[in-house]
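A.B. asks: The following comprises the amino acid sequence and a computationally predicted model.
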Amino acid sequence: MVTTKPVVTLADARTTAGARRRRSGAGADGRTRGERAFSLVNGVILLGVVAVTLYPFLNILAQSFSSESAIRSGQVNLVPRGFNTTTYALVMQDSMFWTNYKNTVVYTVVATVIAIVLTTCYAYVLSKKRLRGRGLLIGIAVFTMFFNGGLIPNYVLISSLGLRNTLWAVVLPNAISVFNLLVMKAFFENLPEELEEAAQIDGLNTYGTLWYVVLPLSKAVLATMVLFYAVSFWNSWFQAFLYMDRSELFPVTVYLRNLIAGASTASSAGAGADVAQVAANIQSVTMVLTVLPILCVYPFVQRYFVSGVMLGSVKG
C-alpha cells in the first residue's frame, strides 16, 4: 500500500509559525515580550550612560567658547554664552604652541612604535610555555608593576645616561606597560599551536612565523595596544617636565600646563581684560586642544577595540 505525505504549503508554514509565536508571546520579529522589554530598558540605560558621559565634554566645549563674565557667573551649560575666541586666538597665534604640538606628535609616534615592538616581542616570548626561565621573566615584569626605583634614582639614571633634553628621556622610561604586556601574552597563548607548527613545516623560522602568521592574526589586539599607548604618550607631560629644560623641546601638554599656571598667576595679580578671559577658560581650551587629535583617531581603531581587549583578556 502506497502512502502519501501531506503537502505543506508556504501559507500553512506561515500560519503554523505565527501560531507558535502567539503561544510563546513572541511578536512578528520573533522576540518575546520579555526580550522586547529588556531591549527597551537596555536602550534607555545606555542612552543615559551616553548622556552622562557626553555632558561634561559638551560643557567643557561650551566654556572654551564663552566669555569670562558668563563663565564666572555660572551661566554656561551646554551652549556658549558671550561667544569668545580670545583664548584660542592667543594660543594658536603663538609659534611655540605649534612647535610643541609637533614635538608631541613626534614623541607619540616614536614612543608608540617602540612600545609596540618591544611589547609584542616580549609578550610573544612569554606566551611559549616551553621557554626556559619563563616564570622568572614574567616575575620580573610583574615586579615592576608594584615597585620602582623612585623619582630621584630615575632622574639620576636618566641624567647619567645623557638622555636629558632628548627624545629618549620621554620615550624609553615607559616603553613597556606591564598591563598591555600581559594582555598581549594572553592573546598569543590563545592562538592555535597548529598554525605555528604548519609554518615551521613550511620552512619559516621563529621570526618569520611571528611576522607572516602571528601578527596578521593579531590586528585587533595590536590596534587596541596602539590606542592605549598613543593616548598615554599623548597625555604624558611629567617626563618632559622633569627631564627637559628647553621650551622648544616641550610637548604641547607642558606648554599648556605652563600657560595655565601663567594665566592663573596673572589673573590673581589683577591683569587686564584679555588676561582675565584667558584665565577663565584656559583649562577648557587646553582640554579641547589636547583631546581633539585622539578623538579624530579613535573612530578608525574603534572597531578593533572591544574585540582586541576581549580576545587578549579571556584565556581559552
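C.D. replies: Alright, I've got the coordinates.
A.B. asks: Could you use CA atoms for every contact and neighbour count after this?
C.D. replies: Fine.
A.B. asks: Show me the helices in the stretch 201-316 of the chain, by range?
C.D. replies: 206-209, 219-235, 238-243, 252-268, 273-313 (DSSP state H, counting those that start in this stretch).
A.B. asks: will you turn these into JSON lines that also has distance to Ala51 and mean neighbour count?
C.D. replies: Formatted as JSON lines, the helices of the stretch 201-316 of the chain follow (distance: least, Cα to Cα, whole Å; neighbours: other Cα atoms under 10 Å):
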{"stretch": "helix 206-209", "distance to Ala51": "46", "mean neighbour count": "14"}
{"stretch": "helix 219-235", "distance to Ala51": "23", "mean neighbour count": "20"}
{"stretch": "helix 238-243", "distance to Ala51": "32", "mean neighbour count": "17"}
{"stretch": "helix 252-268", "distance to Ala51": "28", "mean neighbour count": "18"}
{"stretch": "helix 273-313", "distance to Ala51": "17", "mean neighbour count": "17"}
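A.B. asks: for the ones you listed, which one sits closest to Ser73?
C.D. replies: helix 273-313 (10.9 Å; Cα to Cα).
A.B. asks: if we can go back for a sec, which among the helices of the stretch 201-316 of the chain is found nearest to Val106?
C.D. replies: That would be, of those and by Cα to Cα, helix 219-235, which comes in at 9.9 Å.
A.B. asks: just the angle between that closest one and helix 273-313, please?
C.D. replies: Computed with axes from the mean of the first three to the mean of the last three Cα atoms, to 10 degrees, the direction of helix 219-235 lies at 150 degrees from that of helix 273-313.
A.B. asks: helices or strands up against helix 219-235?
C.D. replies: Under the contact definition 3 or more Cα pairs under 8 Å, 6 or more residues apart in numbering; DSSP states H and E, helix 219-235 sits against helix 95-126, helix 178-190, helix 273-313.
A.B. asks: Out of those helices, which gets nearest to Asn205?
C.D. replies: Of all those, helix 95-126 comes closest under Cα to Cα, at 13.9 Å.
A.B. asks: my read: Tyr101 touches Val252, true?
C.D. replies: Yes: in this structure Tyr101 lies within contact range of Val252 using Cα atoms under 8 Å: 4.9 Å.
A.B. asks: one more structure, for comparison:
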Amino acid sequence: MFDKRMSNGEKVFTVFNYCLLIAISLICLLPYVTLFAKSVSDETYVISGQVSLWPKGFQFDAYKALISAIDFRTAFRNSIIVTIVGTLVQVFFTACVGYAISRKQLPGHKLINIMYVFTMMFNGGLVPTYLIIKETGLMNNLLVLIIPGMVSVFNLILIRNYFESLPSSLEESARIDGAGNLTVLFRIILPLSKPLLATIAIFSAVSIWNSYMDPLMYLTKKNVLVLPLFLQNVISAATQNGTDNSEVLAHIASETFRATAIFISSLPILLVYPFLQKYFVTGLTLGAVKQ
C-alpha cells in the first residue's frame, strides 16, 4: 500500500483516498443490500418499514414464486439471448466499420464519418422508425432489439480513434507479406484492441439489457417478453390481471416480490462487470484520446 519513498503527508493522503473510495463504494452498494434484505424478509416486516439493511423473518417465498412464474422465465431467457447475441453483433460490426472509416485511403471516409456522427444529433423520429420496423416485419421479433443497433456511433468513435492511433507500420508490414484487409483486421488490429473491445462490449451489454422503450413499442406478445417489460408489469398495479400464474398473482403486489424481481434482474450485469472492469478503464482511455 505504501511506498518507502512516500512522505508522511503522502501516506495520510493515500489513506484518506482509500477510506473515501471505500465509503463511496458502500454507498453505491446500499440499494442492492436493501433490495436483498427485503427480498428475503417476511412481508409483514417489509410493509411496516422494519427492514433496512438486515432481513427480518428470513424466507425465500418470493424467490420461489418468481422462479415459478412462466413470464419471468420467458423474459429472463429472452433478455439473456438478446444481450449475448446483440453484444456480439454490435461489437463485430462496430469494429468492422471503425476499421474501414479509420483508413484514410477509403474513398469518401470523411463523408461517411460525418453521416454516422450526424445520427447522434438527429434521428429519423419515433413515427418513421416505428413504420420502418413494422414494414420490415420486425414487430414482435427479438431481432428488433439487435438489428437497429448493429453499429453504435458512440462506440464507433472510440474504436475509430484507437485504430487511427495504431502505428501504420504494423499494417504496412502485413501487407508486404501479402495480407489483405480481413487478415490485417482480424489477425493484427483486433488482437491489439482487446481492452477497447471489452469496453464496447460492456457498453453494449448494459444498454441492451436495460433497454425499455424499444421493447415497449415493438414487443407486445408474451413469448417475446423481456426483463424490463416484466419488471414494469410487476411494479405496476395494473399487472395484477396480466399474469397466468396464480402463485405469482398472490405475491405480485407485495414489496418482497418486487424487490426480488429487481434484485435478480440486475444481478447478471453486476456479476459480469467485475471481470471486465480492468479492461473497461484501460479501453476507455485508449479510445478517448486521438494521437
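C.D. replies: Nice, thanks for sending it over. All of these numbers come straight from a predicted model, not from anything done at the bench.
A.B. asks: Would you mind telling me which of the helices and strands packed on helix 219-235 of the first structure is nearest Arg23 of the first structure?
C.D. replies: Using Cα to Cα, those put helix 273-313 closest to Arg23 of the first structure, at 37.6 Å.
A.B. asks: burial of Arg33 of the first structure, as a residue count?
C.D. replies: By other Cα atoms under 10 Å, the residues close to Arg33 of the first structure number 13.
A.B. asks: Distance check, it against Gly18 of the first structure.
C.D. replies: 15 Å (Cα to Cα, to the nearest Å).
A.B. asks: Using TSV, please lay out the helices of the stretch 201-316 of the first structure together with distance to Arg81 of the first structure.
C.D. replies: Shown next, in TSV, are the helices of the stretch 201-316 of the first structure (distance: least, Cα to Cα, whole Å):
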stretch	distance to Arg81 of the first structure
helix 206-209	59
helix 219-235	29
helix 238-243	34
helix 252-268	21
helix 273-313	12
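A.B. asks: mind checking which of those helices is nearest Ala89 of the first structure?
C.D. replies: helix 273-313 (10.1 Å).
A.B. asks: Counting by contacts, list what the closest one packs against.
C.D. replies: Secondary elements touching helix 273-313 of the first structure (3+ Cα pairs under 8 Å, 6+ apart): helix 33-64, helix 68-72, helix 86-92, helix 178-190, helix 219-235, helix 252-268.
A.B. asks: next one: the shortest one to chain centre, how far?
C.D. replies: Between the mean C-alpha point of helix 68-72 of the first structure and the mean C-alpha point of its chain there is a distance of 33 Å (Cα atoms, centre = their mean, to the nearest Å).
A.B. asks: That helix - contacts with which helices or strands?
C.D. replies: helix 273-313.
A.B. asks: ok and the helix it packs on relative to helix 178-190, angle-wise?
C.D. replies: Using the same axes, to 10 degrees: helix 273-313 of the first structure against helix 178-190 is 30 degrees.
A.B. asks: Would you pull up how far helix 273-313 of the first structure lies from the middle of the chain?
C.D. replies: Chain-centre distance of helix 273-313 of the first structure: 9 Å, with Cα atoms, centre = their mean.
A.B. asks: still on that earlier bit, any idea which of the helices and strands packed on helix 273-313 of the first structure gets closest to Ser284 of the first structure?
C.D. replies: Comparison of these against Ser284 of the first structure by Cα to Cα identifies helix 33-64 as nearest, at 4.9 Å.
A.B. asks: Could you tell me where that closest one falls in the second structure?
C.D. replies: Using TM-score structural alignment, helix 33-64 of the first structure corresponds to residues 8-39 of the second structure.
A.B. asks: And the matching stretch against the first structure, how far off on average?
C.D. replies: When the first structure is superposed, stretch 8-39 of the second structure averages 1.4 Å from its matched positions, counting by mean Cα distance after the TM-score superposition for the first structure.
A.B. asks: How about that stretch, which residues are buried there?
C.D. replies: By neighbour count on 16 or more other Cα atoms under 10 Å, the buried set for stretch 8-39 of the second structure is 32-39.
A.B. asks: Ok, stretch 88-108 of the second structure next?
C.D. replies: Buried residues in stretch 88-108 of the second structure, counted by 16+ other Cα under 10 Å: 88-102.
A.B. asks: Same check on stretch 41-58 of the second structure?
C.D. replies: So for stretch 41-58 of the second structure, counting by 16+ other Cα under 10 Å, buried means 41-43, 46, 51-52, 55-56.
A.B. asks: Could you single out the nearest of these to Ala253 of the second structure?
C.D. replies: Glu43 (10.8 Å).
A.B. asks: Identify the residue nearest the closest one in space, chain neighbours excluded?
C.D. replies: Once flanking residues are discounted, Glu43 of the second structure sits nearest to Thr256: 6.0 Å by Cα to Cα, 6 or more residues apart in numbering.
A.B. asks: Also Lys38 of the second structure?
C.D. replies: Thr256 (5.5 Å).
A.B. asks: Relative to Val184 of the second structure, how far out is that neighbour?
C.D. replies: From Thr256 of the second structure to Val184 of the second structure the distance is 54 Å (Cα to Cα).
A.B. asks: For Val109 of the first structure, find the nearest of the helices of the stretch 201-316 of the first structure.
C.D. replies: Closest of these to Val109 of the first structure is helix 219-235, at 7.4 Å (criterion: Cα to Cα).
A.B. asks: With adjacent residues omitted, what lies nearest to Val110 of the first structure?
C.D. replies: Val171 (7.4 Å).
A.B. asks: The one you found contacts Val113, correct?
C.D. replies: No: at 9.9 Å, Val171 of the first structure does not count as touching Val113 under the criterion of Cα under 8 Å.
A.B. asks: Of the helices and strands packed on helix 219-235 of the first structure, which is nearest Val231 of the first structure?
C.D. replies: helix 273-313 (6.9 Å).
A.B. asks: coming back round to it: residues touching the equivalent of the residue nearest to Glu43 of the second structure over in the first structure, list them.
C.D. replies: Using TM-score structural alignment, the equivalent of Thr256 of the second structure in the first structure is Asn281. Applying Cα atoms under 8 Å, 6 or more residues apart in numbering to Asn281 of the first structure gives the contacts 63-64, 66, 68, 71, 87.
A.B. asks: can I get those in TSV with distance to Ala261 of the first structure?
C.D. replies: Conversion of these to TSV gives the following (distance: Cα to Cα, whole Å):
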residue	distance to Ala261 of the first structure
Gln63	18
Ser64	17
Ser66	20
Glu68	17
Ile71	19
Thr87	14
